[in-house]
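Participant: Any chance you could fold what I've pasted below:
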Amino acid sequence: MKTIEIEIVKSGSRKDLKIELDKAVKKFRSKGLEVVVQYRTQAILK
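Facilitator: Presented below is the predicted three-dimensional model:
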């Protein structure tokens, strides 16, 4: 079993982030890979 770590840095809405993340995770899992996800979001201060 291989493990892949995904680190995501993204500004924007968390809903979009979740949708993109789910797609990526499903793609890796369908290949039999274990996926470890780390969330790291950037806050934009105005």
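Participant: from here on, contacts and neighbour counts on C-alpha atoms
Facilitator: Will do.
Participant: quick one: the strands in the chain?
Facilitator: All strands of the chain, identified by DSSP state E, fall at 3-10, 34-41.
Participant: Mind putting the ones you listed into TSV with distance to L21?
Facilitator: Compiled in TSV, the strands of the chain are given as follows (distance: least, CA to CA, whole Å):
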stretch	distance to L21
strand 3-10	9
strand 34-41	9
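Participant: Out of the ones you listed, the one nearest D22 is which?
Facilitator: Of all these, it is strand 34-41 that lies closest to D22, at 10.4 Å by CA to CA.
Participant: what's the burial count for the closest residue to V25 other than its chain neighbours?
Facilitator: Leaving aside its sequence neighbours, V25 sits nearest to V35 (CA to CA, 6 or more residues apart in numbering; 6.5 Å). If you count neighbours by other CA atoms under 10 Å, V35 ends up with 16.
Participant: Following up with a second sequence; could you model it the same way so I can compare the two?
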Amino acid sequence: MPDVQPTPDLADVPMKPAPSPDEVTREEDPTGTDPENPPATDVTLPTE
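Facilitator: Presented below is the predicted three-dimensional model:
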């Protein structure tokens, strides 16, 4: 049985090209600060 690692080393994983600032902002800020696009995690709205 070959030596298979459950998770490959970061050194073995080819680095992806740097994403555009737009994509970085979207990935770094998944909370959705856009007023037209509220965060999906904010589901604790009071139901009266």
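Participant: TM-score for this pair?
Facilitator: Overlay of the two chains. TM-score (TM-score structural alignment, normalised by the length of structure 1): 0.25; 17 aligned residues with a CA RMSD of 3.1 Å.
Participant: doesn't L21 make contact with the residue nearest to V25 of structure 1?
Facilitator: No - applying CA atoms under 8 Å as the test, V35 of structure 1 and L21 come out as separate, 10.8 Å apart.
Participant: D22 of structure 2: how many residues sit nearby?
Facilitator: Residues within reach of D22 of structure 2, counting by other CA under 10 Å, total 9.
Participant: what sits against it?
Facilitator: With contact set as CA atoms under 8 Å, 6 or more residues apart in numbering, D22 of structure 2 has no partners.
Participant: coming back round to it: would you mind measuring from the residue nearest to V25 of structure 1 to I8 of structure 1?
Facilitator: Distance, V35 of structure 1 to I8 of structure 1, by CA to CA, to the nearest Å: 13 Å.
Participant: go on, L17 of structure 1?
Facilitator: In this view, L17 of structure 1 and I8 of structure 1 are 9 Å apart by CA to CA.
Participant: Check D22 of structure 1 too.
Facilitator: Counting by CA to CA, the gap from D22 of structure 1 to I8 of structure 1 is 12 Å.
Participant: which one of those two has more residues nearby?
Facilitator: Legend: neighbour count by other CA under 10 Å for D22 of structure 1 and I8, higher for I8 (14 against 11).
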